[in-house]
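Trainee: Just a sequence and a predicted model for now, questions to come.
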Amino acid sequence: MDGAEFAQLSHAQIQKLKDAFQYLDENSDGRITKEDLLAVCTGLGMHKSEEEIIKMIPSETQDITFPSFLALMGEKLSKLPETSEIENALRSFSSPENGELNIDTDELLQYMSYLGPDLEGDIEAVFKTFVTEQLSGKAAFKGNKFLEAIGE
């Protein structure tokens, strides 16, 4: 991550990344190791093989320090679209009078399936957090809650 990308991270983003780092650093030694990642994934019910865990750590190191975590995550964050772009995309799926950005889950899933099968697990994870059942019995994606979460 060069200085320009780092400068684009807000204080709030850096604090959230610090909190995430501390959460992942199971033994609080200032480094995220494959053992830390394995423990966190297991605790979250995500059963990963050692090979999958090793792929999460940059190949040039055995563990991740906070500065390298910040650089890695900052690089990933810089590639994400602006929140306003995501909001505009979500508005295209919701009805104009729907200020809550509640989107029919079946319709959204149909469009997202065009992105490819590699994203299926990621989509399911997001939907578990941001989908609710409406009184009609249909599932709805809570666009505003999603935007709040990614905007922090």
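Mentor: Received the coordinates, thanks.
Trainee: hey, let's count contacts and neighbours off CA atoms from now on
Mentor: Will do.
Trainee: quick one: the strands in the chain?
Mentor: 31-32, 64-65, 102-104, 131-133, 139-142 (DSSP state E).
Trainee: other SSEs contacting the last one?
Mentor: Right, the one you point to is strand 139-142. Applying 3 or more CA pairs under 8 Å, 6 or more residues apart in numbering; DSSP states H and E, one finds that strand 139-142 contacts strand 102-104, helix 105-113, helix 120-130, strand 131-133.
Trainee: before we move on, the earlier item: export the strands of the chain to TSV and tack on distance to Q15 and mean neighbour count?
Mentor: Below are the strands of the chain laid out as TSV (distance: least, CA to CA, whole Å; neighbours: other CA atoms under 10 Å):
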stretch	distance to Q15	mean neighbour count
strand 31-32	17	22
strand 64-65	15	18
strand 102-104	30	20
strand 131-133	27	16
strand 139-142	25	21
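Trainee: Comparison target below:
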Amino acid sequence: MDHSISLNFNQLSQDHITKLKDAFQMIDGDGDGIISKTDLQEMLGSMGKLNSAEVIEQMLGRKGNSADGMSFPEFLSVMSDLSGEFPEEDELKQCLKNLAEEQSSLNVPLDDLIQSLKDAGFSNPEEQFGKIFKTFSSTQKTTSTKIFKGDSFLATISDD
């Protein structure tokens, strides 16, 4: 491991580290303790994603990792840095409350959420977040309006 890599784990709870260890082991298909190009190609292929050499090099090249692979401590370091790029749960709650029709709920009309994402600069949120929308949306029986279930979504991504 490159010792110039700063390992900043203070942003990760023990539960989060455990979840990341499980994810690392899932990606490390051959179980050698290193996420290699082959491991990433297989993981991306299983998800139906294009696995171009450029994307894989970019994934492995973060934080000065060897192009040959990434160890678990390096993976933790990358994930710790990435976790700072995502909004806090309280920020997500506030955004959903701002869009919700009832302030006591985080359920948002899906069309309103999609429009807000477009306004925020996402070019095609229907495609970019399609799986999330499918998993966390339902149709209201009374109005036939599709609703994004923000409470359920936040419960899934929360560390609690």
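Mentor: Great, that's in hand. It should be emphasised that the depicted structure is a prediction, and the values quoted were computed from it without experimental measurement.
Trainee: picking up where we left off before, CSV please, covering the helices and strands packed on strand 139-142 of the first structure and showing distance to E51 of the first structure.
Mentor: Listed next are these as CSV, based on distance: least, CA to CA, whole Å:
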stretch, distance to E51 of the first structure
strand 102-104, 37
helix 105-113, 27
helix 120-130, 18
strand 131-133, 32
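Trainee: Of these, which is nearest M46 of the first structure?
Mentor: helix 120-130 (11.0 Å; CA to CA).
Trainee: Give me the residues contacting that closest one.
Mentor: S113, F141, K142, G143, K145, F146 (CA atoms under 8 Å, 6 or more residues apart in numbering).
Trainee: One more: stretch 90-103 of the second structure?
Mentor: Residues contacting stretch 90-103 of the second structure (CA under 8 Å, 6+ apart): S104, S105, L106, N107, V108, P109, D112, L113, G150, L154.
Trainee: ok, now stretch 6-26 of the second structure?
Mentor: 31, 33, 35, 72-77, 80-81, 83-84, 159.
Trainee: before we move on, what about stretch 112-121 of the second structure?
Mentor: L99, N124, P125, E126, F148.
Trainee: For stretch 103-119 of the first structure, buried residues please.
Mentor: By 16 or more other CA atoms under 10 Å, the buried positions in stretch 103-119 of the first structure come out as I103, D104, T105.
Trainee: Equivalent analysis for stretch 84-93 of the first structure, please.
Mentor: L90, R91, F93.
Trainee: Just give me the closest of those to E50 of the first structure.
Mentor: Looking across those and measuring by CA to CA, the closest to E50 of the first structure is L90, at 36.8 Å.
Trainee: what's the burial count for F136 of the second structure?
Mentor: Here the number of neighbours of F136 of the second structure (other CA atoms under 10 Å) works out to 18.
Trainee: Alignment lookup: it to the first structure.
Mentor: Following TM-score structural alignment, the counterpart assigned to F136 of the second structure within the first structure is F130.
Trainee: who wins for proximity to A4 of the first structure among the helices and strands packed on strand 139-142 of the first structure?
Mentor: helix 120-130 (29.0 Å).
Trainee: Tell me which two of the contacts of helix 120-130 of the first structure sit farthest apart.
Mentor: Among the contacts of helix 120-130 of the first structure, S113 and K145 lie farthest apart (CA to CA), at 21.8 Å.
Trainee: now the contacts of stretch 90-103 of the second structure in JSON lines, with distance to D90 of the second structure?
Mentor: Listed next are the contacts of stretch 90-103 of the second structure as JSON lines, based on distance: CA to CA, whole Å:
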{"residue": "S104", "distance to D90 of the second structure": "15"}
{"residue": "S105", "distance to D90 of the second structure": "14"}
{"residue": "L106", "distance to D90 of the second structure": "12"}
{"residue": "N107", "distance to D90 of the second structure": "15"}
{"residue": "V108", "distance to D90 of the second structure": "16"}
{"residue": "P109", "distance to D90 of the second structure": "20"}
{"residue": "D112", "distance to D90 of the second structure": "20"}
{"residue": "L113", "distance to D90 of the second structure": "17"}
{"residue": "G150", "distance to D90 of the second structure": "12"}
{"residue": "L154", "distance to D90 of the second structure": "10"}
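Trainee: ok, and the closest non-adjacent residue to D81 of the second structure?
Mentor: Closest residue in space to D81 of the second structure, ignoring its immediate chain neighbours: N8 at 7.4 Å, by CA to CA, 6 or more residues apart in numbering.
Trainee: scratch that, G33 of the second structure is what I was asking about
Mentor: Per CA to CA, 6+ apart, closest to G33 of the second structure is S71, 6.2 Å.
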